[in-house]
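A.B. asks: give me the fold of what follows.
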Amino acid sequence: MALVLLPGLNNLIDDISEEKKLPAQVVETALREALLKGYERYRRTLYLGINENPFEEEYFSNFDVGLDLDEEGYRVLASKIIVDEVESEDHQIALSEVMQVAEDAQIGDTVVLDVTPEKEEFGRMAAATTKQVLAQKLRDQQRRMIQEEFADLEDPVLTARVIRFERQSVIMAVSSGLGRPEVEAELPRRDQLPNDNYRANATFKVFLKEVSETPRRGPQLFVSRSNAGLVVYLFENEVPEIQEGSVRIVAVAREANPPTRAVGPRTKVAVDSIEREVDPVGACIGARGSRIQQVVNELRGEKIDVIRWSADPVQYISNSLSPARVEVVRLVDPEGQHAHVLVPPDQLSLAIGREGQNVRLAARLTGWKIDIKNSQEYDQESEDSAVAELISQREEEESLQREAEERLAAEQAARAEEDARLRELYPLPEDDEENIEESTTELEELPISENEEAKQNEGLSNEQSPEDGPR
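C.D. replies: Reported below is the predicted structural model:
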């Protein structure tokens, strides 16, 4: 068959490569795969209405498409095995036929034949299939490159631009670096900030939350405005002491989407200083609040509390409830990390916060269960009694959990022992193979002297001594 000409093939590949930001080799591979799918569709349409589809799933695995960029065309090639009697014309060819052009051909050899159909025979259905497959392959390659480009990104915070809206999600354009093309990322509803105004072409700092593979759409980028990592990044960029390492962020507790609109977004940040002369809280706030104000502006007015971390849980819990003034912190159950915090009556609502937000964030930040108590109404004896009951209940639950785990471990050990006993009585085929291999290995590892001694003993036992007489 003659070469099927595709006028302007080189220009087509260059245009697609530039438009999709893909290497020319990737475009060529996608085009070859698309043309091969088009050829499969052409072959299948020949049997429509005649009989059932005779082609299995891997039927065309020996076919390929060769692009000729110089002549600007393509050929469909089939690899066929030389046989005496042909059973499948698409996979085999008779030896007598091959020997007409190659006398040294032998059975079992493989030859590559041109099976390109005429351009007029290709058909509209096959052409449409080629076009669809090419578009799909190019999308797959784009997404694959996106996944590779963003999966190992060192800086997880990107500048994003709003381009459109889909249901409750915002579709944004992001770039992994200078000079790199923009790609689409999804900002789901749960990761948006209530104070953000997502209008077209508005820009935001976003945290690259996930690069995931979805069944239908392939690799997808998911970004977030509510992730605590965004707060860490903003402080690192605004506070030189954090970049230098003299100040470190120990923990972050963020509630970017409160349960109700009556409560605004709020974040608590615990910081510590490596050097004694450096005030970590002052460094993060800056002169007249200049540094923290930049972070607040980027987060559209989100309230941020910067507190000093302490290795002493009493001091750390007291600091975490800022701006409330704390009188006493009682660690009523250190093992269960449960604390009672006593505050004056006028500080009670401030310590708890609107709808419990302040104490909730303090508990997340410290990892302790915190109960706010009125210092004037606190009855230590009754409170200790109630805590003792809770401790007893917790210890009982832990004991039951340990017993359940021990019982499960014992059952698994007994089951494994029974399985081993049954395999000794009724070995599986693979067990026999393993035993044979082990026996062979042991024989190979037997010392040479012992082998020779065994052979000598065997020889002596088989020899007949003249003194013994006939047996």
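A.B. asks: make it CA atoms for all contacts and neighbour counts henceforth
C.D. replies: OK.
A.B. asks: run a quick neighbour tally on residue 434.
C.D. replies: The number of residues packed near residue 434 is 11, by other C-alpha atoms under 10 Å.
A.B. asks: distance of residue 409 relative to residue 416?
C.D. replies: 11 Å (C-alpha to C-alpha, to the nearest Å).
A.B. asks: go on, residue 109?
C.D. replies: 52 Å.
A.B. asks: check residue 441 too.
C.D. replies: From residue 441 to residue 416 the distance is 27 Å (C-alpha to C-alpha).
A.B. asks: same question, residue 264
C.D. replies: Taken as C-alpha to C-alpha, the span from residue 264 to residue 416 is 56 Å.
A.B. asks: again, but for residue 47
C.D. replies: 57 Å.
A.B. asks: which residues touch residue 261?
C.D. replies: Going by C-alpha atoms under 8 Å, 6 or more residues apart in numbering, residue 261 touches no other residue.
A.B. asks: what kind of secondary structure is it in?
C.D. replies: Taking DSSP: H, G, I helix; E, B strand; the rest coil as the rule, one finds residue 261 in the coil state.
A.B. asks: residue 213 now?
C.D. replies: Per three-state DSSP, residue 213 ends up strand.
A.B. asks: pretty sure it sits against residue 219.
C.D. replies: Yes - at 4.3 Å, residue 213 and residue 219 qualify as touching, with contact defined as C-alpha atoms under 8 Å.
A.B. asks: more crowded one of these two?
C.D. replies: residue 219 (21 against 14).
A.B. asks: hang on, that one packs against residue 149?
C.D. replies: No - the criterion here is C-alpha under 8 Å, and residue 219 misses it with residue 149 at 11.0 Å.
A.B. asks: wait, a helix at residue 210?
C.D. replies: No - using three-state DSSP, the assignment for residue 210 is strand, not a helix.
A.B. asks: quick check: it vs residue 150, distance?
C.D. replies: In terms of C-alpha to C-alpha, residue 210 sits 9 Å off from residue 150.
A.B. asks: name the helices or strands packed onto the helix ranked longest in the chain?
C.D. replies: Counting residues, the longest helix in the chain under DSSP state H turns out to be helix 380-425. If you count contacts as 3 or more C-alpha pairs under 8 Å, 6 or more residues apart in numbering; DSSP states H and E, helix 380-425 packs onto strand 328-333.
A.B. asks: the strand it packs on to helix 380-425, inter-axis angle?
C.D. replies: 30 degrees (axes from the mean of the first three to the mean of the last three C-alpha atoms, to 10 degrees).
A.B. asks: for comparison, sequence B:
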Amino acid sequence: MAMVPLPGLAEMVEMISRERNLPRHVVTDALREALLKGYERYRKTIQRDVVFAEDHFRNFDVELDVEAGGFRVLATKAIVEQVQNPDHEISLYDVQQDYPEAEVGWEVTDDVTPQQAEFGRMAAIQTKQVLAQKLRDQQRRLIQEEFRDLEKTVLQARVLRTERQTVIMSVSSGFGQPEVEAELPKKEQLASDRYTPNAVMKVYLKKVYEGSRRGPQLLVSRADAGLVVNLFANEVPEIEEDIVRIVAVAREANPPSRNVGPRTKIAVDTVERDVDPVGACIGARGSRIQAVVAELRNEKIDVIRWSPDPATYIANALSPAKVVEVRLVDPEIQQAHVLVNSDQLSLAIGKEGQNVRLAARLTGWKIDIKEVESYRAALEEAQAQGLPYPFITPAALERFQRRAERAALGLEDEEYEEKRRLEEEELAGDDRLEEDWADEEEDFDYDAEFDIAQPKG
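C.D. replies: Just a heads-up that it's a prediction; the model follows:
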């Protein structure tokens, strides 16, 4: 059968490919899908009394000839003796007119292109409607494939516009690839940034959206702690070479109060004894850390040395405050009392509690800052009362008593917990027995003179 003509097809494919930054084969694939959808709609329009199954047209395809400027509709059909479903089957007799060697069970491709002029007009209209969506879907899939491996990395971004407090930016995966749009929501922005059109900055690719989501497919951030980690990795060769490693990071890019500026604490360690990990991150005369600070609009950054010893780690995390002593008062719930001199108290706590708050997030410990002299006085008073440390809560006291009992009995944790479970079950059994006796007593009257219980009734 003759092809359905599509005048200017080659020029249209070339134009769409160029304008949407899509490979030519992606455009033609989308066009084939759109034409097939147009054929399905045509069939459903002329056969309104027929209920088609959802996958009825699964064996149909479109043969597109870009150079000739036209297309045909083809269907793969099974050869049968007697046709029950003309869209999926073809008779052996009909096939053998052209292919005498054909047999039942074989499959053939049948040209089912409608010859009516109405189909050509309808296909052209419906194809335009479907093609735009198909191209968006293809573009979305390409973006997802291109950027999926770049999640959790830093990209160069350029501000395009602002839509309802969300900044729309353009980013590129590099290697000469075209730019695509990404969204920077309000909560991922920095208050110190100025998002004017064409402003250039580095962003953290937080997420590549999957599925058929409308709008930008990329979520980027300026406030995520991952941005700081990646910026240091780019500035410090020792991190890239795995000589220095970033163990933990705590960031408050947008503090709850306007009176407090953004701040980050980052804990680093090294596998080399002769390498100073903190010095490596700071760089000669602060050159490396200043590059990171400049990118983050002068955000305050504390680089501290990680330690496997919790007390040392906590003391380091409270930098720049000088710590006198760290007491791990309740390791079970990771609670520590940190003692500092009076002149270091406000520095350790930080403005509106920011320093201790970040230190707690960095280390994973609950940190209480105490002035050393007043704490030691409170400690003496607590120990005189048999308490392990001052300011103890009832729940903490119960844990302390259980640990003391376990140590006195010389039991392992599991043995001690099993003992407590059995004791609780025994106690619960005694309580039930007392309740049973009480119920039985209610069923008797007592003779006061002889103190003899008589059954009621």
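A.B. asks: ok so, going back, any idea which helix or strand comes after the longest helix of structure 1?
C.D. replies: Going down the chain from helix 380-425 of structure 1, the next helix or strand is helix 429-444, by DSSP states H and E.
A.B. asks: report the angle between that following helix and helix 380-425.
C.D. replies: Using the same axes, to 10 degrees: helix 429-444 of structure 1 against helix 380-425 is 70 degrees.
A.B. asks: give the aligned range of helix 429-444 of structure 1 in structure 2.
C.D. replies: On structure 2, no counterpart of helix 429-444 of structure 1 exists by TM-score structural alignment.
A.B. asks: which position in structure 1 aligns with residue 321 of structure 2?
C.D. replies: By TM-score structural alignment, residue 321 of structure 2 lines up with residue 324.
A.B. asks: which stretches in the stretch 1-150 of structure 2 count as helices?
C.D. replies: Counting by DSSP state H, counting those that start in this stretch, the stretch 1-150 of structure 2 has helices at residues 9-19, 24-46, 92-96, 117-147.
A.B. asks: looking at those, which is buried most?
C.D. replies: Using mean count of other C-alpha atoms under 10 Å, the stretch among the helices of the stretch 1-150 of structure 2 with the largest mean neighbour count is helix 24-46, at a mean of 19.
A.B. asks: average offset between it and structure 1?
C.D. replies: Superposing on structure 1 places helix 24-46 of structure 2 at an average distance of 1.3 Å from its equivalents, by mean C-alpha distance after the TM-score superposition for structure 1.
A.B. asks: what's next to that helix, contact-wise?
C.D. replies: 13-14, 16-17, 50, 52, 57, 60-64, 73, 119, 122-124, 126-128, 130-131, 134-135, 138.
A.B. asks: ok, stretch 214-223 of structure 2 next?
C.D. replies: 140, 143-144, 181-185, 187-190, 202-210, 227, 253-254.
A.B. asks: list the buried residues of the helix or strand hosting residue 403 of structure 2.
C.D. replies: Using DSSP H and E, residue 403 of structure 2 falls within helix 394-409. Using 16 or more other C-alpha atoms under 10 Å as the test for burial, helix 394-409 of structure 2 gives 396, 400, 406.
A.B. asks: distance of the first one from residue 76 of structure 2?
C.D. replies: Note on residue 396 of structure 2: its distance to residue 76 of structure 2, by C-alpha to C-alpha, is 75 Å.
A.B. asks: can you count the residues close to the nearest residue to residue 10 of structure 2 once chain neighbours are set aside?
C.D. replies: Nearest in space to residue 10 of structure 2, with sequence neighbours left out and distances taken as C-alpha to C-alpha, 6 or more residues apart in numbering, is residue 66 at 5.3 Å. Counted with other C-alpha under 10 Å, the neighbours of residue 66 of structure 2 add up to 17.
A.B. asks: was I right about residue 66 of structure 2 contacting residue 7?
C.D. replies: No - contact criterion C-alpha under 8 Å: residue 66 of structure 2 and residue 7 do not qualify, at 9.8 Å.
A.B. asks: quick one: the counterpart of residue 289 of structure 1 in structure 2 and residue 233 of structure 2, what's the gap?
C.D. replies: For residue 289 of structure 1, the aligned residue in structure 2 is residue 286 (criterion: TM-score structural alignment). Distance from residue 286 of structure 2 to residue 233 of structure 2, counting by C-alpha to C-alpha: 15 Å.
A.B. asks: how far does stretch 263-283 of structure 1 stretch from start to finish?
C.D. replies: 28 Å.
A.B. asks: same thing with stretch 252-269 of structure 2?
C.D. replies: 22 Å.
A.B. asks: what residues in structure 1 pair up with it?
C.D. replies: Per the alignment by TM-score structural alignment, stretch 252-269 of structure 2 matches residues 255-272 in structure 1.
A.B. asks: off-centre distance for that stretch?
C.D. replies: 28 Å (C-alpha atoms, centre = their mean, to the nearest Å).
A.B. asks: buried sites along it?
C.D. replies: 255-258, 264-272.
A.B. asks: can I get those in JSON lines including distance to residue 21 of structure 1 and secondary structure?
C.D. replies: Formatted as JSON lines, the buried residues of stretch 255-272 of structure 1 follow (distance: C-alpha to C-alpha, whole Å; DSSP: H, G, I helix; E, B strand; the rest coil):
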{"residue": "255", "distance to residue 21 of structure 1": "39", "secondary structure": "strand"}
{"residue": "256", "distance to residue 21 of structure 1": "36", "secondary structure": "coil"}
{"residue": "257", "distance to residue 21 of structure 1": "37", "secondary structure": "coil"}
{"residue": "258", "distance to residue 21 of structure 1": "41", "secondary structure": "coil"}
{"residue": "264", "distance to residue 21 of structure 1": "42", "secondary structure": "coil"}
{"residue": "265", "distance to residue 21 of structure 1": "40", "secondary structure": "coil"}
{"residue": "266", "distance to residue 21 of structure 1": "41", "secondary structure": "strand"}
{"residue": "267", "distance to residue 21 of structure 1": "40", "secondary structure": "strand"}
{"residue": "268", "distance to residue 21 of structure 1": "42", "secondary structure": "strand"}
{"residue": "269", "distance to residue 21 of structure 1": "41", "secondary structure": "strand"}
{"residue": "270", "distance to residue 21 of structure 1": "44", "secondary structure": "strand"}
{"residue": "271", "distance to residue 21 of structure 1": "43", "secondary structure": "strand"}
{"residue": "272", "distance to residue 21 of structure 1": "45", "secondary structure": "strand"}
